[in-house]
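>>> sharing a sequence plus its predicted fold:
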Amino acid sequence: MQWYMKVLRQYADFTGRARRTEFWMFVLFNAIAIIILTILDNLLGLSSSSMGGGSIVVTSGVLTGIYQLAVLVPSLAVGARRLHDTGKSGWWQLLALIPIVGAIILIVFWATDGHPAPNQYGVNPKQDAAMPYQPGQPYVA
């Protein structure tokens, strides 16, 4: 839960790096919240169903929609910070616009371990804070 709250506290912080734990714990708690809110929407009669392509039923609810709008910016921010940890720009998240293939590539990027040394986005979040780092200087172990 601390990782979820950490992401929410860094609401629109697209700078720095995020560990895999921070990213995936946010994704987990986000998914749990969406499931719970979808159930509440259905129980309270706040959801509407529509037929999608290929007769897939798409359900959208008021509470779920409000929650998803509220966490949109933090989700993008933690995704960008996670990509920064692997040495990639946050703009790589635009791959999500490519159906299926884009999502698979992003999952691989997000699951990849970060660079052990500082990169252009900051110090390794796993690294001890006692080791100072000056941007633009090479990492010396």
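Happy to help now that I have it. Given the structure is predicted, the values throughout are model-derived calculations rather than measurements. Numbers count the residues shown, from 1 in each chain.

>>> contacts and neighbour counts: CA atoms only from here.
Noted.

>>> and the helices in the chain?
Secondary structure of the chain (DSSP state H): helices located at 2-9, 20-44, 62-70, 72-85, 101-111.

>>> okay, one more to line up with it:
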Amino acid sequence: MALKLIGLLLGTDFLSFLFGLVIFVPSISYATRRLHDVGKSGWWQLILIVPVIGLIVLVVFLAQDSEKGENAYGVSPKYP
């Protein structure tokens, strides 16, 4: 929001675009790690292609509690 305001004052949207580009890869890696914690593949992020239902399903997956112990992707950092 602040970058959008600064961009409007400067007459450009470059700062918002640059910020979005910078946080794109870390957000994908964070969501992949979170999906691995609940025992799902990182490819489940592609469900966002489905307009509304995909977002709801992904949010539910990301909000679930981690699996205890070890799953196919390794040991959960929450339950070592």
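Nice, I can see it. Because the structure is predicted, anything quoted here is derived from the model rather than measured.

>>> quick revisit: turn the helices of the first structure into a markdown table, including mean neighbour count and distance to Q93 of the first structure.
Putting those into a markdown table (neighbours: other C-alpha atoms under 10 Å; distance: least, C-alpha to C-alpha, whole Å) gives the following:
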| stretch | mean neighbour count | distance to Q93 of the first structure |
| --- | --- | --- |
| helix 2-9 | 15 | 17 |
| helix 20-44 | 16 | 14 |
| helix 62-70 | 15 | 17 |
| helix 72-85 | 24 | 7 |
| helix 101-111 | 15 | 7 |
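
>>> and those: which comes nearest N124 of the first structure?
With C-alpha to C-alpha as the criterion, N124 of the first structure lies closest to helix 72-85 of the helices of the first structure, at 7.2 Å.

>>> which part of the second structure lines up with that closest one?
Mapped onto the second structure using TM-score structural alignment, helix 72-85 of the first structure spans residues 24-37.

>>> quick one: distance of that stretch to the chain centre.
Between the centre of stretch 24-37 of the second structure and the centre of its host chain there is 5 Å, according to C-alpha atoms, centre = their mean, to the nearest Å.

>>> mean distance, it to its aligned residues in the first structure?
With mean C-alpha distance after the TM-score superposition for the first structure, stretch 24-37 of the second structure departs from the first structure by a mean of 0.6 Å once superposed.

>>> state the distance from the spatially most central residue of the second structure to K40 of the second structure.
Centroid-nearest residue in the second structure: A31, 3.7 Å away (criterion: C-alpha atoms, centre = their mean). Plainly put, A31 of the second structure is 11 Å away from K40 of the second structure if you go by C-alpha to C-alpha, to the nearest Å.

>>> how many residues are close by the aligned residue in the first structure for V75 of the second structure?
Aligned against the first structure by TM-score structural alignment, V75 of the second structure finds its counterpart in V123. By other C-alpha atoms under 10 Å, 23 other residues sit near V123 of the first structure.
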